[in-house]
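Enquirer: Just a sequence and a predicted model for now, questions to come.
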Amino acid sequence: MNLVLWIAAGALATVALLGGVTKTFVPKKKLAAMHGGGWTAGVSVAFVRTLGILELFAAVGLILPAALGIVPVLVPVTAACWVVLMVGAALTHRRRGENALVLLNLAYLALAAFVAWGRF
């Protein structure tokens, strides 16, 4: 079970890292033109960058606390926060009619809920 939780946390951390780097460093105009990035056209640059930074923190929080044995309770807390983030992402994509992305968000949500449950 521990190995499965590590794999799930690693997969989520990878998703968070890629999303965080993209939202933090890719210009908003370019992001809005990307598949699934159309939602960024209706929000501020600061909001997109803030989400990106939060995703970078999530990538770190899903792995490092448990790997280093320093405040490992941060892993399930981070996973629970990721659940909340994915609810928001799913609602945003649903409102835009992007059903495939809603399903992807729900898959990430389920994975995060599993990590939160398993690590709590």
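Expert: Done, it's in.
Enquirer: switch to C-alpha atoms for all contacts and neighbour counts from now on
Expert: Will do.
Enquirer: List the buried residues in the lengthiest helix in the chain.
Expert: The residue-count maximum for a helix in the chain (DSSP state H) belongs to helix 2-25. Across helix 2-25, burial judged by 16 or more other CA atoms under 10 Å covers 5-6, 8-9, 11-20, 22-24.
Enquirer: Next one for the comparison:
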Amino acid sequence: MKRQFIVCARPGVSIPAIVRAKQKNLGPSALSESQRLLGIPDRHQLARNKQRKTMNTVLWIGQAVLSVAFLAAGSMKMARNRQQLMSTSASMAWAGDLPGGAIKAIGTLEVLGAIGLILPMALGIEPWLAPMSATGLALLMCGAGWVHLRRGEKSAVGAPLVLGTLALFIAVLRFGPYAA
């Protein structure tokens, strides 16, 4: 019989239980109970941890993409006046319908949302603000889509739809199973 040595990092927990389970071949339930007592994760828990880590990485990438997009769009709206925005591209023609202060407010909300997607979770300070920021950005994109549809600019609805869907995806998962 091959000898196996088990190292326990938890003081006060008896190691012989897991050794007896392996020697007597009591099956996975006895082994799992012993592993649980020792704090050793089973293969199902390891698979869940790997899936959670992968999904967390996907969410971080999505947050980074959203943050860059909204930081660029928001800073452009804050830095330029209404005429400059309208001359930028045909998709910015909506700026003629809104007062300059409203455009600056939208830009400010986009920049704050971009910051709120990253900083709270990265710093570990009030991480619930990240899904709140994603929710706010999703609502902002609903408004943007509505403005484009109302103006008859069906070709310009794609960007708000994609960004809003990504923001909603992040908000739902960060509020739910992948909350920090």
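Expert: Structure received. Model, not experiment: these values are computed from the prediction.
Enquirer: can you give me the helices for structure 2?
Expert: Using DSSP H, helices in structure 2 cover 16-24, 28-38, 43-79, 82-88, 100-123, 129-150, 158-175.
Enquirer: Dump these to CSV, plus distance to Trp94 of structure 2.
Expert: Output for the helices of structure 2, formatted as CSV (distance: least, CA to CA, whole Å):
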stretch, distance to Trp94 of structure 2
helix 16-24, 69
helix 28-38, 60
helix 43-79, 12
helix 82-88, 8
helix 100-123, 10
helix 129-150, 7
helix 158-175, 13
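Enquirer: Give the aligned range of stretch 15-22 of structure 1 in structure 2.
Expert: Aligned by TM-score structural alignment, stretch 15-22 of structure 1 falls on residues 69-76 of structure 2.
Enquirer: To what extent does the matching stretch diverge from structure 1 after superposition?
Expert: Mean deviation of stretch 69-76 of structure 2 relative to structure 1 after superposition (mean CA distance after the TM-score superposition for structure 1): 0.7 Å.
Enquirer: can you list contacts of that stretch?
Expert: Stretch 69-76 of structure 2 has contacts (CA atoms under 8 Å, 6 or more residues apart in numbering) with 106-111, 113-115.
Enquirer: Leaving out sequence neighbours, find the closest residue to the residue opposite His148 of structure 2 in structure 1 once aligned.
Expert: Aligning on TM-score structural alignment places His148 of structure 2 opposite His93 in structure 1. Distance criterion CA to CA, 6 or more residues apart in numbering; nearest residue to His93 of structure 1, sequence neighbours excluded, is Val102 at 5.8 Å.
Enquirer: Pull up the gap between the counterpart of the one you found in structure 2 and Leu166 of structure 2, please.
Expert: Under the alignment (TM-score structural alignment), Val102 of structure 1 maps onto Val157 of structure 2. Per CA to CA, to the nearest Å, Val157 of structure 2 is found 14 Å from Leu166 of structure 2.
Enquirer: Then Ser34 of structure 2?
Expert: Taken as CA to CA, the span from Ser34 of structure 2 to Leu166 of structure 2 is 43 Å.
Enquirer: So if I had to pick from the two, which one is more boxed in?
Expert: Neighbours per residue (other CA atoms under 10 Å) separate Ser34 of structure 2 from Leu166, with Ser34 holding more: 22 against 19.
Enquirer: wait, the match of His148 of structure 2 sits on Leu104?
Expert: No - using CA atoms under 8 Å as the test, His93 of structure 1 is too far from Leu104 to be in contact (10.1 Å).
Enquirer: Spell out for me which residue occupies the centre of structure 2.
Expert: Nearest to the mean C-alpha position of structure 2, by CA atoms, centre = their mean, lies Leu59 at 3.7 Å.
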